[in-house]
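J.: Provided below for reference: sequence and predicted model.
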Amino acid sequence: MSKRSSRPKRGPEPALTAASPCPCGLPAAYGECCGRFHSGEEYAPTAELLMRSRYSAFVAQDEAYLLRTWHPATRPQQLELDPGMQWTGLEILATTGGSSFHSLGTVTFRARYRHHGKRGALHEHSTFERQHGVWVYVEGTFVE
């Protein structure tokens, strides 16, 4: 006779809807926050909002948005997003520049995740550039 676990099986994560809390951590629904950028309805007006929307795109597994908002000089040909990666929280630690008055900006952040049950965090200092009035991600450096 086999033992059964008393813990219920977890199904797939619920789909992100316009009414869902935005994964980026701002107090707005996804559709009013990062969803409007993902749909192409609007562009992120600051480097920080682009960073937040890119984090939300990782949560949503939106490869097209990630590639679209990546600087052409550093953008990979394709992305292979790991379905075992579950992003669980974003913390913005510092920003420099990145407003409508700047052409460059940086965002330092910590993104928490669970990967195949193990918890971890990605701590990165990211660089952004405004091209033709639109913010794009250039590159990131891991912070120890």
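T.: Everything's here; your move.
J.: CA only for contacts and neighbour counts going forward, please
T.: OK.
J.: Pick out the residue nearest the middle of this structure.
T.: With distances taken as Cα atoms, centre = their mean, the residue of the chain nearest its centroid is residue 55 (0.7 Å).
J.: need the contact list for it.
T.: For residue 55, the contact set (Cα atoms under 8 Å, 6 or more residues apart in numbering) comprises 23-24, 90, 111.
J.: which one of the residues you listed is nearest residue 45?
T.: Using Cα to Cα, residue 24 comes nearest to residue 45 of those, at 15.3 Å.
J.: if we can go back for a sec, weed out the non-buried ones from the contacts of residue 55.
T.: With burial judged by 16 or more other Cα atoms under 10 Å, the buried subset of the contacts of residue 55 is 23-24, 90, 111.
J.: Against that first model, consider the following:
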Amino acid sequence: MKRCPCLSGLTYEECCGPLHAGSAVAQTAEQLMRSRYSAFAEGNADYLVATWDPTTRPDAAELDDGRHWYRLDILRTERGGPFDDTGIVEFRAYHRSAGGNGSQHETSSFRRQAGRWLYVDGIG
């Protein structure tokens, strides 16, 4: 069994796999953030689009096949718990590509609609 890309310590099948398969939904904004990172790492553009707030969602998510995502650090969370309707997750994600190593730092906003957490936007 492979380890989950979000580095939760669980296997992919125990962590982000059920979210990506649609058999579970994220219970917190951080869990959605982790699953979206794992979707980048796994090349799952459909999941990214499906978990994007319709008011800010692009028509498609374009992934760079040459970019390998290998580490996610959650730096801070505000709200985003099981009883909240909004949340913020600040993170840094690390990647490698032919052009070298890099990272993305972002503070992401989330909202819950009809019991499902959605990514709204990010400042980075």
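T.: Here it is on my side, so go on. This is a predicted model, so every value here is computed, not measured.
J.: just to revisit the earlier point, what two of the buried ones among the contacts of residue 55 of structure 1 have the greatest distance between them?
T.: Pairwise distances across those (Cα to Cα) peak at 10.9 Å, for the pair 23 and 111.
J.: so where is the strand ranked longest in structure 2 in structure 1?
T.: Ranked by residue count and defined by DSSP state E, the top strand of structure 2 is strand 100-113. Mapped onto structure 1 using TM-score structural alignment, strand 100-113 of structure 2 covers residues 118-131.
J.: tell me the average deviation of the matching stretch from structure 2 after fitting.
T.: Taking mean Cα distance after the TM-score superposition for structure 1, the mean distance separating stretch 118-131 of structure 1 from the aligned residues in structure 2 is 0.3 Å.
J.: Quick check: buried residues in that stretch?
T.: In stretch 118-131 of structure 1, counting by 16+ other Cα under 10 Å, buried: 123-130.
J.: I'd like those laid out as a markdown table, including distance to residue 39 of structure 1.
T.: Below are the buried residues of stretch 118-131 of structure 1 laid out as a markdown table (distance: Cα to Cα, whole Å):
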| residue | distance to residue 39 of structure 1 |
| --- | --- |
| 123 | 27 |
| 124 | 26 |
| 125 | 26 |
| 126 | 23 |
| 127 | 23 |
| 128 | 20 |
| 129 | 21 |
| 130 | 20 |
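J.: mind listing the strands for structure 1?
T.: 85-97, 104-115, 118-131, 134-142.
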